[in-house]
Each structure stands twice: as structure tokens, then as C-alpha cells.
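Participant: for reference, the sequence and a predicted model appear below.
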Amino acid sequence: MADWFAPKRYGYGGGVPIAWQGWVITLAYVATIIGATQILKTNGWAMGSVIVTATAIFLVIVIKTTRGGWHWRWGGKE
């Protein structure tokens, strides 16, 4: 897979999107969370299920498409 997200300079994880695909995935995730909170506000279990599922899918995509993978970084150039 291509690199859609930059790695964080310090710490563990992915950073900001660096490709249009990363921005599309991020915006789709945000839209899903906002939509779930608006549509399912009376059903907490359903809203929680949608949020947990969307977050898990988003994290898997970010982990697989972060340049250099996820590992601890101390701020040096890679």
C-alpha cells in the first residue's frame, strides 16, 4: 500500500495525512462519527457500536498506510 499518513515525529503512531487518500479516509471517519452522534443520539448502544467499529477500521487503515510503520520515534530524521 502507498503512504497516506506521515509518522509522528515524537512518540508512537501516525500523524497527518500526506496524500489525498488519507484526507478522504479522515474526512469519511469524521463524517461517520458526526452522523452517528446525530442520527443515533437516542440509542446509546447503537451509537457506541458504530463509533467503536469506525474507529477500529480507521486505525487499521492508518497503521497500514503510515510511512515507515508505527513504532516509537525520538524526533530524529528518518
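Facilitator: Yep, that arrived. Numbering: from 1, shown residues only.
Participant: can we go C-alpha only for contacts and neighbour counts from here?
Facilitator: OK.
Participant: for the protein, what spans make up the helices?
Facilitator: Ranges of helices within the chain are 20-39, 44-65, based on DSSP state H.
Participant: just how off-centre is the last one within its chain?
Facilitator: The reference is to helix 44-65. Relative to its chain's centre, helix 44-65 lies at 8 Å (CA atoms, centre = their mean, to the nearest Å).
Participant: what of the first one?
Facilitator: Distance of helix 20-39 from its chain centroid, counting by CA atoms, centre = their mean, is 10 Å.
Participant: buried ones in that helix?
Facilitator: 22, 25-26, 29, 32-33, 36-37 (16 or more other CA atoms under 10 Å).
Participant: putting a second one here so we can go through both:
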Amino acid sequence: MSNKNYWFTSRTYGWGWGLPSAWQGWVIYTVAAAALIAGFFLFPPAREMLKFQLYTWAVLLVLVLICWLKGEPPKWRWGK
């Protein structure tokens, strides 16, 4: 990792990001996980499937957007 300002490191294999490399990244992962769990209570899937799916996709979209902005540039990697 060349820049220590990245919150998320790139994956060793494949495309995308791995575990966070800064405390801010861990906070984002924790908030996203809590938001996904809260979705089960806010929009019970058995009664409100469409709202639950839209909420889940919205949370994941925001997470990917933050990873894109604050993580290493994504590209396909084949290992070290």
C-alpha cells in the first residue's frame, strides 16, 4: 500500500477491497453491518420484501461508494 490515507486495502486476489486498514474503515464496516441487521427489524422480509430489498441494496451501494472513494483504486490482482 503506497498511501497510508486509504481506509480500505485492495484484495490480494481478484477485484475490490479487503479488510480495512484504518480505524475509519472499521467504523464504516461496523455501521454497515448494524444497518443491514436493523433492516430485518425495520422491514421484516416476510411482510415487506420489496422495502427490505431496496433498503439492503441502498446500504450496500453506500458501502461500495465509500470504499471506492476512500480505498485503494480497484483493479484485478493475481496475488503478490
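Facilitator: Perfect, thanks for sending it. Note that the structure is predicted; figures quoted are calculated from it, not measured.
Participant: about what we covered before: do you know which of the helices of structure 1 lies nearest residue 11 of structure 1?
Facilitator: helix 44-65 (14.2 Å; CA to CA).
Participant: centroid-nearest residue for structure 2?
Facilitator: Of all residues in structure 2, the one closest to the mean position by CA atoms, centre = their mean is residue 63, 3.8 Å from it.
Participant: which position in structure 1 aligns with that one?
Facilitator: Under the alignment (TM-score structural alignment), residue 63 of structure 2 pairs with residue 58 in structure 1.
Participant: about what we covered before: closest one of the buried residues of helix 20-39 of structure 1 to residue 65 of structure 1?
Facilitator: residue 22 (8.4 Å).
Participant: that closest one -> structure 2?
Facilitator: So residue 22 of structure 1 corresponds to residue 25, using TM-score structural alignment.
Participant: test my guess that the residue nearest to the centre of structure 2 contacts residue 30.
Facilitator: No - counting by CA atoms under 8 Å, residue 30 is not a contact partner of residue 63 of structure 2; they are 10.7 Å apart.
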